[in-house]
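A.B. asks: Structure of the sequence below:
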Amino acid sequence: MVVLLLLFVFYFAKAQEGEEHLYSRLDPKATRKLVLSNQKSFYYPKKLLELYSKLDYACLWTCKEENLELYKELINNARQHGLRQKDYEVNPLEDPLLYELFITDRLIRLAHDLYYGRLRPKKLFNHWTAPEKEDKVINILADLIKAGRIKDFFKELSPKDPSYWLLVKEAELYEFLSGLEWKTIRPRKALRVGDRSPCIDEVRYRLFLLGDLKEYEPSEVFDERLKEAIKSFQERHGIEPTGILDGQTLKELNTKPSERLRQIYLNLEKLRWVEIPKNAIVVNIPSFELFYFKEGKLSLFSKVVVGRNYEKDFRPTPILYSRVQSITVNPKWYVPISIAVKDIKPKVLKDPNYLSRKGIRVFYKGEEVDPSQVDWASLSERNFPYMLVQEAGPRNALGVLKFNFPNPFAVYLHDTPDKHLFKRHKRAFSSGCIRVEKAKELALEL
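C.D. replies: Okay, the predicted model is just below:
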């Protein structure tokens, strides 16, 4: 008891008379000395001292037991955001000042992980171009602590995007579902309205757990209510909403909640990487959708066609961040070599008139050449000295509008003459560019 008292007397400045115990002060010199002599033990030693300086070296945790409980509650809630609770836990120490500092250091780590993300996208993706977020974590923390609003920690430091908080709610659901038995459902055939099978009741209950079926009543008969629930499930998982329990739907339905939870955590992490400006075009690649936000409010929604993601033909739309600089009306299409070889060459070999029908001209060193004089069979991506140019017009692959923005991938947003593809549920047909259904409306918005 005497030793512990001596430690507190040495490390903590005496609280002023009438001041709450929460606001007892740390000794600034002792604090700085301890942090600097243990820098390798802290994640953010400089920010740790910066925060205490802003708080006039207030004792945050070890001066009041209920504040320690509040910290434990904070790190317990980190799980719902896909962050590991153990990364922020601090075991009690005999040295109260060191214990205090370790807790605050881990709080700063949690704040950083929540604000910036645990991973650094620049290390994961080549040509990552999104700007770094403004560094204001310490200021936010200081303001929360001064105002006694530490319970608003997650609200203030997490992304403001509504989809982020929707995923946080989903994480709660799938964390619960991960604790349930999740047997593999194996019907003998695809099931549809009118069919009867013991599997149908399992499907019905599972869709109820997942929220696609509003009420559960035991039944082995495939009825209209079940069909609508399956369509809802299919819609949410990027499957053509037929209402038939086919192989693809069954595969998604049998996916373990724990696996789905990992997917949710991954998407929460991605949403932390970028702060979406008030005026922004956001393309959700997996859902084949475009959103235009004006002054923070949704102003336009459009279906899009994105890059192919097939195993044998992988040309995905890249993740990028840029600024639209101009719009070209009635653009020409300068065909990339990769597309010329993979897509156009086989069609020319099959149909010598293909280029003329599509309005595509062939140039060699700036001079137009006769396509019939080209040895198409010998050409490859490494050996393609020609430039293919499709003239503006109704057949042009870019349609009537092209949205230009600098990027290292040579991709852009554009119109398209192939409007029928927007009726498809899965729209991965391009070579990386984004075809916009409402290109004209988007141009007018901009």
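A.B. asks: CA only for contacts and neighbour counts going forward, please
C.D. replies: Will do.
A.B. asks: State the distance from residue 325 to residue 446.
C.D. replies: Separation of residue 325 from residue 446 (CA to CA, to the nearest Å) stands at 10 Å.
A.B. asks: out of the two, which sits in the more crowded spot?
C.D. replies: Neighbour count, other CA atoms under 10 Å: between residue 325 and residue 446, residue 446 has more, with 12 against 9.
A.B. asks: Show me what the lengthiest helix in the chain is packed against.
C.D. replies: Looking across the chain with DSSP state H, the single longest helix is helix 96-116. Applying 3 or more CA pairs under 8 Å, 6 or more residues apart in numbering; DSSP states H and E, we find helix 96-116 packed against helix 2-11, helix 28-37, helix 45-54, helix 137-146, helix 153-157, helix 257-273.
A.B. asks: what residues does the following helix or strand past it touch?
C.D. replies: On the C-terminal side of helix 96-116, the closest following helix or strand by DSSP states H and E is helix 121-124. If you take CA atoms under 8 Å, 6 or more residues apart in numbering as the criterion, helix 121-124 is touched by 128, 273.
A.B. asks: Next, the buried residues of helix 121-124.
C.D. replies: Buried residues in helix 121-124, counting neighbours by 16 or more other CA atoms under 10 Å, are found at residue 121.
A.B. asks: And for residue 375, the neighbour number?
C.D. replies: Using other CA under 10 Å, residue 375 is surrounded by 9 other residues.
A.B. asks: now the spatially most central residue of the chain: how far from residue 155?
C.D. replies: What sits nearest the mean C-alpha location of the chain, by CA atoms, centre = their mean, is residue 270, with 3.6 Å. Look at residue 270 and residue 155: by CA to CA, they are 17 Å apart.
A.B. asks: Residue 133 now?
C.D. replies: 17 Å.
A.B. asks: Taking helix 257-273 as reference, get the angle to the longest helix of the chain.
C.D. replies: Orientation note: helix 96-116 sits at an angle of 90 degrees relative to helix 257-273 (axes from the mean of the first three to the mean of the last three CA atoms, to 10 degrees).
A.B. asks: Here is the second sequence; please produce its structure so I can put it next to the first one:
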Amino acid sequence: MMMRQLLALLIGLLVLLPVYAGTASAMVSAETIRRQLAQDTDDTGNQSAQVRLKHFYAQRDYQPAWIISNQYQPILDTALSFIARADEEGLDISNYSSAHLQQLHASPEGETGLALELGVTRSLLALAQDLYSGQLSATAADPDWHIPQQKFDSVTFLQQALTQNNLQQAFADLAPSMPQYNALRRLLMKLRQLAAAGTHWTQIPEIASAIRPNSTHPAIPLIRQRILEAHAAYTKAEYALTTAESEWYDHELEAAIKTFQQQHGLNPDGIIGRHTRRALNTPLEKQIQKLRINMERLRWLPRNFGDRYVLVNIAGFYLTAIEHHTPVLDMRIVVGRDYRSTPSFNSRVSHLVLNPYWNIPNSIARQDLWPKQKKNPDYFASQGIRVFSSYRYEFELDPDGIDWHAVERRFPYALQQAPGNLNALGNIKFMFPNPFSIYLHDTPSKSLFQKDIRTYSSGCIRLEKPFQLAEFLLGRSLEDANITQQVDSGKTRTVHLPKRVPIYLVYITAWSDEQGDVRFSSDIYGRDKRALAHARWPEPAQLSQSY
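C.D. replies: Predicted coordinates for the structure are as follows:
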């Protein structure tokens, strides 16, 4: 009897013993990992993730990484912390099962040890891949994106990080190190804090006509409130208004509006029109999504652009020339109309053409110029446009001898505009190989650079400062390169660069300036909207409102 009582007491004590912190409840060993992976029971539907997981453990002879001898390793907390902070990078944290892994880590019941070991590895491999090259397939999210997405071997990365015992630093180095990315990341965290606190930005009602400085308007108090909300988000000194209720559009508010316009890619004229009102009415939730999708685009880009390169931001209507990580030239640009949108791609500028002919594409000749010739028989002659029988430009035709109203819709002629003051390409064009027939060029239409939304071209990029860009690309002054004299001669000349210069045409609607302040532009081609629809990230209620 005493033996039975003693045995019962011992069993009771064992049942009451606490599960010690840091001890996995299920045995994790090379054999259990091998057996589990052999079953190939991945319920996520992501076959590539399962392949990476098997490859990772096969490389280490199926030895566990996070739970060794049934003990949680200190590095497990580091790994779980990385996974839990994935949303700080603008990533969809639900892809990494963070909440489920935390539950497994906290639970003393069931077969959680093996599930935790494999789950952490699977999530870290996915997180490393997404941080380096992006969570989305670039071409699937944006069919107009043609810059090759970065390749990355997350299995080798994680093995090396564990072998070298530098997991924390290795993950810290994965995301793009460029100041642009870090600025978006900081602002994303701040805006998410505002959203979590229940912040909703004030909406400005329809305005019958533009509001100009030194006038009164009943919407001004709402605009003042919206500017103060912008101060809470961006901490710009100009947004710290001292007056919140007045309907008078005073100098203080004008300075704030001009700063707001500049931050949102608008001409800072202080006039509150439809574009400014639209920017003011961007919901906080949508601004958060804009930051996220642009951080994703930055992850798609190469990590090394080169020592000297040209960056064209299509959405921001801006070109920047960069040398040794420092912007040395910037200018406004005009990009393609909505139905002739400029794609995103990269190439290398190879040569310049001075006093270029414009060999007019058939689509432009048919859709834009032929209707003008039908209305005005002297149009081609007035614009210096010549008509040829084919794109070999061998046999020139007299436009007066053609019945333009009887021409078939396929438009069987080739048009060419001679060099000169009327030439749509101006005095110089910049050539780089690409399958889209896109190039940069001068323009006689200088007034277009004053517009807020500069989508007026047929796909190519018009430049505000073409000759300054020529100096950057050639690496010497126009006088040294004899460019000015050659342009003045009126003759068409080709000038090859001493070394081809990389050029990147990107679509970025949120970026940072040299001071680290984040700036925005409208989603002119709807590529943000399309990419976010593909991403299927949890969408705030107000995101569906038009921008």
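A.B. asks: quick one: contacts for the residue nearest to the centre of structure 1?
C.D. replies: Residue 270 of structure 1 makes contacts with residue 117, as judged by CA under 8 Å, 6+ apart.
A.B. asks: Show me what residue 39 of structure 2 lines up with in structure 1.
C.D. replies: Mapped onto structure 1 by TM-score structural alignment, residue 39 of structure 2 lines up with residue 37.
A.B. asks: do residue 92 of structure 2 as well
C.D. replies: Aligned partner of residue 92 of structure 2 by TM-score structural alignment: residue 84.
A.B. asks: and what of residue 277 of structure 2?
C.D. replies: The equivalent of residue 277 of structure 2 in structure 1 is residue 250 (alignment by TM-score structural alignment).
A.B. asks: a helix runs through its match, doesn't it?
C.D. replies: Yes. Under DSSP: H, G, I helix; E, B strand; the rest coil, residue 250 of structure 1 falls within a helix.
A.B. asks: Please go through structure 2 and pick out the longest strand.
C.D. replies: strand 493-506 (DSSP state E).
A.B. asks: Now do the next helix or strand after it: which elements does it pack against?
C.D. replies: Counting by DSSP H and E, the next helix or strand C-terminal to strand 493-506 of structure 2 is strand 510-512. Under the contact criterion of 3+ CA pairs under 8 Å, 6+ apart, strand 510-512 of structure 2 touches helix 179-196, helix 284-300, strand 518-520.
A.B. asks: Buried residues in whatever helix or strand comes next after the second one, which are they?
C.D. replies: To tie it back to what came earlier, the one meant is helix 284-300 of structure 2. Along the chain past helix 284-300 of structure 2, the next helix or strand (assigned with DSSP H and E) turns out to be strand 308-313. For strand 308-313 of structure 2, the neighbour count (16+ other CA under 10 Å) marks 308-313 as buried.
A.B. asks: Repeat that for stretch 140-154 of structure 2.
C.D. replies: By neighbour count on 16+ other CA under 10 Å, the buried set for stretch 140-154 of structure 2 is 141-142, 144-145, 147, 149, 154.
A.B. asks: distance between the ends of it?
C.D. replies: First-to-last residue span, stretch 140-154 of structure 2, CA to CA: 21 Å.
A.B. asks: what does residue 291 of structure 1 align to in structure 2?
C.D. replies: Using TM-score structural alignment as the criterion, residue 291 of structure 1 maps onto residue 320 of structure 2.
A.B. asks: Kindly confirm my reading that its match forms part of a strand.
C.D. replies: Yes. Assessed with three-state DSSP, residue 320 of structure 2 lies in a strand.
A.B. asks: Which residues are in contact with the closest residue to it other than its chain neighbours?
C.D. replies: Counting by CA to CA, 6 or more residues apart in numbering, residue 330 is the residue found nearest to residue 320 of structure 2 once chain neighbours are left out, at 4.3 Å. By CA under 8 Å, 6+ apart, the contact list for residue 330 of structure 2 reads 318-321.
A.B. asks: quick one: what's aligned to residue 231 of structure 1 in structure 2?
C.D. replies: Under the alignment (TM-score structural alignment), residue 231 of structure 1 pairs with residue 258 of structure 2.
A.B. asks: what about that match, which helix or strand?
C.D. replies: Taking DSSP H and E as the definition, one finds residue 258 of structure 2 inside helix 251-263.
A.B. asks: buried sites along that helix?
C.D. replies: For helix 251-263 of structure 2, by 16+ other CA under 10 Å, it's 253-263.
A.B. asks: can I get these in TSV with distance to residue 379 of structure 2?
C.D. replies: Shown next, in TSV, are the buried residues of helix 251-263 of structure 2 (distance: CA to CA, whole Å):
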residue	distance to residue 379 of structure 2
253	48
254	44
255	45
256	46
257	43
258	41
259	43
260	43
261	39
262	39
263	41
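A.B. asks: Return the member of those nearest to residue 67 of structure 2.
C.D. replies: Lowest distance from residue 67 of structure 2 to the buried residues of helix 251-263 of structure 2 (CA to CA) belongs to residue 263, with 49.4 Å.
A.B. asks: Please tell me how far that closest one sits from residue 181 of structure 2.
C.D. replies: Going from residue 263 of structure 2 to residue 181 of structure 2 by CA to CA gives 17 Å.
A.B. asks: One more: residue 305 of structure 2?
C.D. replies: Separation of residue 305 of structure 2 from residue 181 of structure 2 (CA to CA): 15 Å.
A.B. asks: Just give me the neighbour total for the closest residue to residue 84 of structure 1 other than its chain neighbours.
C.D. replies: With CA to CA, 6+ apart as the criterion, residue 84 of structure 1 has its nearest non-adjacent residue at 6.8 Å, and that residue is residue 78. Per other CA under 10 Å, the neighbour tally for residue 78 of structure 1 reads 19.
A.B. asks: Is it correct that residue 78 of structure 1 is in contact with residue 87?
C.D. replies: No. Using CA atoms under 8 Å, residue 78 of structure 1 makes no contact with residue 87, being 9.9 Å away.
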